[in-house]
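Student: how does the following fold in three dimensions:
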Amino acid sequence: MSLDQVLARIDADLDQSLDRLFALLRIPSISTDPAYKDDCRTAADWLVEDLASMGFEAGARETPGHPMVIGHGGEGGKHLLFYGHYDVQPVDPLNLWKREPFDPALEETPTGKVIRARGACDDKGQLMTFVEACRAWVAVNGKLPGRITMFFEGEEESGSPSLVPFMKENADELSAADVALICDTSMYDPETPAITTQLRGLLGEELTITGPDKDLHSGSYGGAAMNPIRVLSRIIASLHDEDGRVTVPGFYDGVEELTDELRAQWDALGFDADSFLGEVGLSVPAGESGRSALEMLWARPTCEVNGITGGYTGDGFKTVLPSKASAKISFRLVGQQDPLAIRESFRKMVEDMLPADCSVEWHGHGASPASVMSTDDPAYEAARQALSDEWPNEAAFIGAGGSIPIAGYFKSILGLDSMLIGFGRDDDAIHSPNEKYHLASFHKGIRSWARILAALDT
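Tutor: Down below sits the predicted model:
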């Protein structure tokens, strides 16, 4: 095995790698729109053929929706399960695109050359960085470095309705791997690669409080009749204390403190909270007292009100006491927090606060726990060092404020921890017009995966 030869092959074949990526990008595999069903099948078949050309035993597996692509290759060594998705977001509004979304091209920008197309970053460009790294390994060594299973989904952008059933039905096949790799993430900054090891979970709750059985005239009933907006306002105001902590009973059960090592890594990133908030017209972090902004974003749970409705909200003024008032409230969860226990506690807290003559109706909007990877596995540090060898700055283990459900499914269904390694940038405009992927992200992403494959081939 010669890593230097593999890296040289990647450099020499960059134009051909781009040609293959562009061919995949030209397929309008929009999973949310039934009109593009055949295109999703075409993308799946394209990937099957490409994997087979490298010696993978590959096929498009049927689901009630779009196919899953599974490919097995190599033997011996660590068994890696690599996940990506070949479907893309719709392109609307089309008039805001500077070029046809499925006509990929290289463009010069002030920050370097970029690949411009729908799916360039999310997720075809990211997916192909790993595929191209495997191709270079086969070209140089005649074989893959260890066992690799490819797992490509075609419904990630439409809620993954077939994913969990498919994973459960094929758990024995997929769980044979030692670790999962997920490419649908970003770097910390353009020169600092990252392995995301913490993802917050998400609990969504919608409540509607009803008081009188109809809207009432405030002149006739004001003061005597209970106003549901007043009740809802008191509930919302009670959700945080003066230090920014969430007051739901038992909310912090399962929340863990950062290790000294991880805190030191995050401090070394030099996150500028003033600039981060300044970009959106703010200046003061609003979360828990005594916590850094980065800690609030990556490692602390939240309770946020995402929407409130009630009464008359049209133009002009209407003196009405509403019959109903509603709010949508989300909780971002960390560590070992139990979303179902928090849902039960939150609902009881609200119901205990209701005055006479008021009732509440509930509508849940999902409940998924956080994903926390154990970096005690030496493979994580090996991968971090491999990334550091490719990029100007040392790679870091980071958290993410959002949620990536597939990581949780790998853990709960397959019993696998995941390494989330991607090369996107914050300004890549995924899900928006003029999506891009930096050429450096694509090129160095391929080289990075080659280094990681070498580091994990033990």
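Student: okay, CA-based contacts and neighbour counts for the rest of this
Tutor: Will do.
Student: and the helices in the stretch 1-150 of the chain, which stretches?
Tutor: Along the stretch 1-150 of the chain, counting by DSSP state H, counting those that start in this stretch, helices occupy 3-12, 14-25, 37-53, 124-141.
Student: also the stretch 301-450 of the chain?
Tutor: 339-353, 378-390, 405-414, 439-456.
Student: what comes up buried for stretch 181-197?
Tutor: Under the neighbour-count criterion of 16 or more other CA atoms under 10 Å, stretch 181-197 has 181-188, 190, 192-197 buried.
Student: chain center to it, what's the gap?
Tutor: Counting by CA atoms, centre = their mean, to the nearest Å, stretch 181-197 is centred 11 Å from the centre of its parent chain.
Student: give me the residues contacting that stretch.
Tutor: Contact with stretch 181-197 is made by 80-84, 122-123, 126-127, 371-375, 384, 387-388, 391-400, 407, 418-426, as judged by CA atoms under 8 Å, 6 or more residues apart in numbering.
Student: filter those residues down to the ones in strands?
Tutor: 80-84, 371-372, 396-400, 418-420 (DSSP state E).
Student: and which of these is nearest Leu21?
Tutor: Nearest to Leu21, judged by CA to CA, of the ones in strands among the contacts of stretch 181-197 is Gly84 at 14.1 Å.
Student: okay, now the closest one: neighbour count?
Tutor: Using other CA atoms under 10 Å, Gly84 has 25 neighbouring residues.
Student: the nearest residue to it once chain neighbours are set aside: what secondary structure?
Tutor: In this structure, Gly84 finds its nearest non-sequential neighbour in Phe152, 5.0 Å apart by CA to CA, 6 or more residues apart in numbering. Three-state assignment for Phe152 (DSSP: H, G, I helix; E, B strand; the rest coil): strand.
Student: please identify the helix or strand for the residue of the chain most remote from its centre.
Tutor: For the chain, the largest distance from the centre (CA atoms, centre = their mean) belongs to Ser220, which lies 51.2 Å off. Ser220 is part of helix 218-221, with elements assigned from DSSP states H and E.
Student: Proceed likewise with the subsequent sequence, for comparison:
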Amino acid sequence: MTDIDTILAHAAVRRDESRARWFDWLRIPSVSAQPAHAPDCRRAAEWLADQLRSIGFVAGLKPTAGHPVVLAHHPGPAGAKRHLLFYGHYDVQPAEPMELWTNPPFEPVLADGPNGKRAVARGAVDDKGQVMLWLEALRFWHAVAGGPPCRISVVVEGEEEVGSKDLPDFLEANADALRDADVVVISDSNMWDIATPSIVTSVRGLLYTQIDITAANKDLHSGLFGGSALNPINLITRILGDLKDEAGTILVPGFYDGVQEISAERRAQWDALNFDEKAFLGGVGLSVPAGEMGRSALERLWARPTADVNGIWGGYTGDGAKTVIPSEAHAKVSFRLVPGQSPAKVIAGLRDFIIARMPEDAQVKIQVFSHGEGIEIPSDSPFVRAAQAALTAEFGKPAVLQGGGGSLPVVEQIKQIVGLDCLLVGFGLDDDQVHSPNEKFDIACFERGIDSHIRMLAALAEA
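Tutor: Below is the predicted model of the structure:
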């Protein structure tokens, strides 16, 4: 077995080279949401495939209905016991509003921060920076040991920022080449703090809906019809107000079916983190916690389902006054779901909840834009244990086993289509301004992320 310290030393004296390659990739404006950047998305994919070929991979671009997927394989050493699949995405969010950037978003720069230098650019951390962590780790294994310590496959898509809409078809078409992997390694999440690594062992699912209510066949004069005609905005706001009671409990029928209480062990782990919710809220100008009463902050953020109105509109919203009773009203409503909840059952309960509150003269349409289940990753798996050991060796302290409040549709897609669990080990920070102007990635996180992946390759190969 190659001495890990030799590989780490090799990486340490090549930090500038790693940063230069990272910056080269960041200069490609691979914005998947904007058709004008389709050639840039392909260029970003080709850049990555070239990098993988240079370190011994067979790599190519697989076409989809949208942007191509980079697919690569390395056989590893003869008799390798393990097969790891690395997933990431090369597409980035739009950079607008441009005027809020301190520098052009696709011209990466080093800036000063409280933790030392940081790279500022669109995609610095999400996800080009984090893909570079394992790409550079593989590069240094290649340089010192002649290749990785086990079989490796790579899937890097170009549509994560627009919902990974073509990834399921790609996974179906390539399932035979992927399903004999042992685990999927993903770096697209955060550390607990800059000195404490974390492994995400659960993520919430997402159900996103739109509610459309109509009544009269035209907008009405409120002086002529007020007091007689049904107002859809009044109706929809009353229905939305009924979604929760004063304790924050969601009142959709059957909503909590399948929701499990967290274990005493996990509760103790989370309590030991001493999460400061006051500071968490204070950073966004708030001071009073919301959500279900009687639940801890991290439980509400990671292990409990939510219901939120994301937008509402109807009637007249321009300058000045226009006294109308609108003929229609609309709302966007989303639900974060936890493992055990059925999106189909929640949709059915929401439909029953709304229809029970509809008067005779109103009609409702419920649109479902996306739905996905929450995912639980066994914290006692050999791969989680191996990653914990590698991270402890790098940071000198155990990794936090945390939940994920957001949704990672790819985790569910890979589980359902390919049958693999994911190992979610990220190196971002809460203040990285992901999806916002001046997105950044601390250099300390970038360098320790590379070293962590060097260690994890060895540990996972022997798990």
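Student: tm score of chain vs chain?
Tutor: Once the chains are overlaid, their TM-score stands at 0.95 when taken by TM-score structural alignment, normalised by the length of structure 1; 458 aligned residues with a CA RMSD of 1.8 Å.
Student: rewinding a little: of the buried residues of stretch 181-197 of structure 1, which pair is most distant in space?
Tutor: Greatest spatial distance in those: Leu181 and Pro190, 20.9 Å, computed using CA to CA.
Student: ok so, going back, close enough to count as contact, the residue nearest to Gly84 of structure 1 and His85?
Tutor: Yes. Shown here, Phe152 of structure 1 and His85 form a contact pair, counting by CA atoms under 8 Å, at 5.0 Å.
Student: tell me the contacts of the most centrally placed residue in structure 1?
Tutor: Taking CA atoms, centre = their mean, the centroid of structure 1 lies closest to Ile404, which sits 3.6 Å from it. Shown in contact with Ile404 of structure 1 (CA under 8 Å, 6+ apart): Leu199.
Student: can you check Glu161 of structure 2 too?
Tutor: 32-33, 91-93.
Student: give me the neighbour count for the aligned partner of Ser330 of structure 1 in structure 2.
Tutor: Under the alignment (TM-score structural alignment), Ser330 of structure 1 maps onto Ser334 of structure 2. Ser334 of structure 2: 21 surrounding residues under other CA under 10 Å.
Student: against Ile347 of structure 2, how distant is Ser334 of structure 2?
Tutor: 11 Å (CA to CA, to the nearest Å).
Student: got it, and Arg27 of structure 2?
Tutor: Arg27 of structure 2 is 42 Å from Ile347 of structure 2, by CA to CA.
Student: and these two? Which one has more around it.
Tutor: Taking neighbours as other CA under 10 Å, Arg27 of structure 2 and Ile347 compare with Ile347 leading, 21 against 17.
Student: how much space between the aligned partner of that one in structure 1 and Asn306 of structure 1?
Tutor: For Ile347 of structure 2, the aligned position in structure 1 is Arg343, judged by TM-score structural alignment. Distance, Arg343 of structure 1 to Asn306 of structure 1, using CA to CA: 16 Å.
Student: residues touching His221 of structure 2, list them.
Tutor: 323-325.
Student: Ser218 of structure 1 is in contact with Thr319, isn't it?
Tutor: Yes. Contact criterion CA under 8 Å: Ser218 of structure 1 and Thr319 qualify, at 5.5 Å.
Student: those two - which one has more neighbours?
Tutor: Ranked by neighbour count (other CA under 10 Å), Ser218 of structure 1 and Thr319 place Ser218 first, with 16 against 12.
Student: can you tell me the closest non-neighbouring residue to Met226 of structure 1?
Tutor: Per CA to CA, 6+ apart, closest to Met226 of structure 1 is Gly211, 6.4 Å.
Student: over to Gly315 of structure 2?
Tutor: Pro326 (4.6 Å).
Student: now Glu205 of structure 1
Tutor: Gly364 (4.7 Å).
Student: sorry, back to before: list the contacts of the equivalent of the residue nearest to Gly84 of structure 1 over in structure 2.
Tutor: In structure 2, the residue equivalent to Phe152 of structure 1 is Val156, according to TM-score structural alignment. Residues in contact with Val156 of structure 2 (CA under 8 Å, 6+ apart) are 69-71, 86-90.
Student: and the gap between the equivalent of the residue nearest to the centre of structure 1 over in structure 2 and Leu206 of structure 2?
Tutor: Using TM-score structural alignment, the equivalent of Ile404 of structure 1 in structure 2 is Leu408. Distance of Leu408 of structure 2 to Leu206 of structure 2, computed by CA to CA: 9 Å.
Student: with Leu240 of structure 2 instead?
Tutor: Distance of Leu240 of structure 2 to Leu206 of structure 2, given as CA to CA: 18 Å.
Student: the two: which is more packed in?
Tutor: Using other CA under 10 Å as the criterion, Leu240 of structure 2 and Leu206 rank with Leu206 on top: 23 against 16.
Student: give the aligned range of the helix holding Ser220 of structure 1 in structure 2.
Tutor: Helix 218-221 of structure 1 maps onto residues 222-225 of structure 2, going by TM-score structural alignment.
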